[in-house]
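>>> For reference, the sequence and a predicted model appear below.
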Amino acid sequence: MSDDNFIDLFRQEGQEIIKLANTISNNDVLKLVEKIKNCKGNILLTGCGTSAMDAKKATHTLNVIGVRSFYLNPSDAVHGSLGVVDSQDLVIFISKGGSTKELTSFIENIKKKNAYIITITESPQSVLAKAANMIVKVKVDQEIDEFNMLATTSSLAVISLFDVVACILMKKKNFNKKNFLANHPSGDVGERLNKEVS
């Protein structure tokens, strides 16, 4: 692969995210923001494989802006961790295909607890989508690997969704630099905030 081809891969991934901005439902994104903002309990995100990494990134981003969020490990969920879920919680399933067995195995248990379920998927007809109270469709046309199978662009798309959600929530919550510093006092971000807030 030539250097030019490497650059093209960056361009392809960026173009897919631009296309997502034109295809994702504005209403769904705003509804997701409101559901997270108004949640009286905890925000629990879950997923398997690369979707687990996306869920963990989204959890961290929400925590930084003061939204109480946790990653729910699917294998631990069915071995007792479902005990953390109650009717005031929001449970977000992230699954590209929407039928991952490790996730579908306990979605009925979540429903019995009357938690509000949101599924982030590219497949609105999937098992997880049909079981959810709300669906946000996140679909890209092309992964950037040669087989169109490696979760590359699709993973970035989910992370981008939660980045956008977090930025909207920051404005709605009047989240300021002082709040930011309280949650992120270390690293380069903490140093910069210390200088700007003091």
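Structure's in. What do you need?
>>> all contacts plus neighbour counts: C-alpha atoms, from now on.
Fine.
>>> part of a strand, is Ile118?
Yes. If the criterion is DSSP: H, G, I helix; E, B strand; the rest coil, then Ile118 is within a strand.
>>> residue contacts, Gly47?
Taking Cα atoms under 8 Å, 6 or more residues apart in numbering, we find Gly47 in contact with Met53, Asp54, Ala55, Asn73, Pro74, Phe93, Ile94, Ser95, Leu103.
>>> Next one for the comparison:
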Amino acid sequence: MDDRDRLIKEAKEALRIEAEAVYALIDRIDERFVRAVEIIASCRGRVVVTGMGKSGLIGKKIAATLASIGTPSIFLHPAEGSHGDLGMVSKGDVVIAISNSGETAEIVSILPILKMLDVKIIGLTGNTSSTLAKASTVVLDVSVEKEACPIGIVPTASTTATLAMGDALSVALEIRRGFKKEDFAFFHPGGSLGRRLILRVADLMHTGDAVPMVKIDTPMKHAIIEISSKRLGMTTVVDDNLNLRGVIT
């Protein structure tokens, strides 16, 4: 087998392993999952997502997705949390803590403070007997049979499974809250969907002194100054009664 064939074979195997890791989560969507959804749905504060390393990167995406569906969410770096950033967490918040081993030192170190704050903790972990699992209000099992990398160490299938579980939580929350595309557009005014559903002509048009305007008998050099100063690349041309007679671009 040449290098090209081996690369193709290993890439396909990686995708197969990750696909199976995600598929295995289906049988774990149970009452614990429903409870996690209800905890987030009833949260009166913010959802604080925390994780270290690759789990942290997945956590940032989960927090961003939750925010995009109207759930106030932030990411807390657990190492920074031990040095003051735990002030971001308040009673009434919900914490989603991510650790494949469930024993990540930076996560474990902030658990006692989170318990003192009396916040509910949703643990996403591959070890349901871990310190994180024992400290969590509800545990979602994201364990995988093996990682997709050839040496079996680099977080690949485990991070994919965690991301998929986060997406499943978000989708379930959308259903729980009756989230519609108009709601999504409201939180995405800069996107094409937001512009199409939310923005009106009145939100974009120029009015009053912002509109370039010259009279019919205005010298051309003054019209050019008006075009340049208003920065719209044009000017309207009006008569003495301010009726539009034309435009110059």
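Arrived safely. What you are looking at is a predicted structure, and each value in this text was computed from that prediction instead of being measured.
>>> quick one: TM-score?
The TM-score (TM-score structural alignment, normalised by the length of the first structure) is 0.91; 194 aligned residues with a Cα RMSD of 1.7 Å.
>>> thinking again about what came up before, separate out the buried members of the contacts of Gly47 of the first structure.
For the contacts of Gly47 of the first structure, a burial check counting by 16 or more other Cα atoms under 10 Å picks out Met53, Asp54, Ala55, Asn73, Pro74, Phe93, Ile94, Ser95, Leu103.
>>> Give me the nearest residue to the equivalent of the fourth one over in the second structure, chain neighbours excluded.
Residue-level alignment of Asn73 of the first structure against the second structure, with TM-score structural alignment as criterion, gives His77. Of all residues not flanking His77 of the second structure in the chain, Thr50 sits nearest, at 5.8 Å (Cα to Cα, 6 or more residues apart in numbering).
>>> corresponding residue for that neighbour in the first structure?
Alignment note (TM-score structural alignment): Thr50 of the second structure maps to Thr46 of the first structure.
>>> does that match really touch Leu90, like I thought?
No. Using Cα atoms under 8 Å, Thr46 of the first structure is not in contact with Leu90; the gap is 11.1 Å.
>>> Select from the buried ones among the contacts of Gly47 of the first structure every entry located in helices.
Secondary structure assignment (DSSP state H) places Met53, Asp54, Ala55, Pro74, Leu103 from these within helices.
>>> Return the residues in contact with the first one.
So that's Met53 of the first structure. Applying Cα under 8 Å, 6+ apart, one finds that Met53 of the first structure lies in contact with Gly47.
>>> Recalculate using a threshold of 10 Å.
Taking Cα atoms under 10 Å, 6 or more residues apart in numbering as the contact definition, Met53 of the first structure lies against Thr46, Gly47, Thr59, Tyr71, Ile94, Ser155, Ile159.
>>> Let me see the ranges of the strands in the first structure.
Counting by DSSP state E, the segments of the first structure that form strands are 43-46, 69-71, 90-94, 116-121, 134-137.
>>> now for those strands, which one comes closest to Gly14 of the first structure?
Relative to Gly14 of the first structure, the nearest member of those by Cα to Cα is strand 134-137, separated by 18.6 Å.
>>> Where in the second structure does that closest one fall?
Following TM-score structural alignment, the aligned partner range for strand 134-137 of the first structure in the second structure is 138-141.
>>> Next: stretch 88-101 of the first structure.
Matched against the second structure by TM-score structural alignment, stretch 88-101 of the first structure falls on residues 92-105.
>>> Ends of the matching stretch, what's the gap?
Start-to-end span of stretch 92-105 of the second structure (Cα to Cα, to the nearest Å) is 25 Å.
>>> Pull out the buried positions in that stretch.
Of the residues in stretch 92-105 of the second structure, those with enough neighbours to count as buried (16+ other Cα under 10 Å) are 92-104.
>>> Farthest pair within these?
Counting by Cα to Cα, the most remote pair of these is Gly92 and Ser101, 26.9 Å apart.
>>> what's the matching residue for Lys9 of the first structure over in the second structure?
For the record, residue 9 of the first structure is Leu, not Lys. Aligned against the second structure - with TM-score structural alignment as the criterion - Leu9 of the first structure pairs with Ala14.
>>> Tell me how many other residues surround that match.
Neighbour count of Ala14 of the second structure, defined by other Cα atoms under 10 Å: 18.
>>> for it, what are its contacts?
Applying Cα under 10 Å, 6+ apart, the residues near Ala14 of the second structure are Ile8, Glu20, Glu147, Ala148, Cys149, Pro150, Thr156, Ala157.
>>> Please tell me how far it sits from Thr159 of the second structure.
With the distance defined as Cα to Cα, Ala14 of the second structure ends up 13 Å from Thr159 of the second structure.
>>> tell me, what's touching the two both at once?
Counting by Cα under 10 Å, 6+ apart, the contacts common to Ala14 of the second structure and Thr159 are Glu147.
>>> where along the second structure do the helices fall?
Secondary structure of the second structure by DSSP H: the helices cover 3-23, 31-41, 54-68, 78-81, 105-116, 131-135, 157-177, 181-186, 192-197, 201-204, 220-230.
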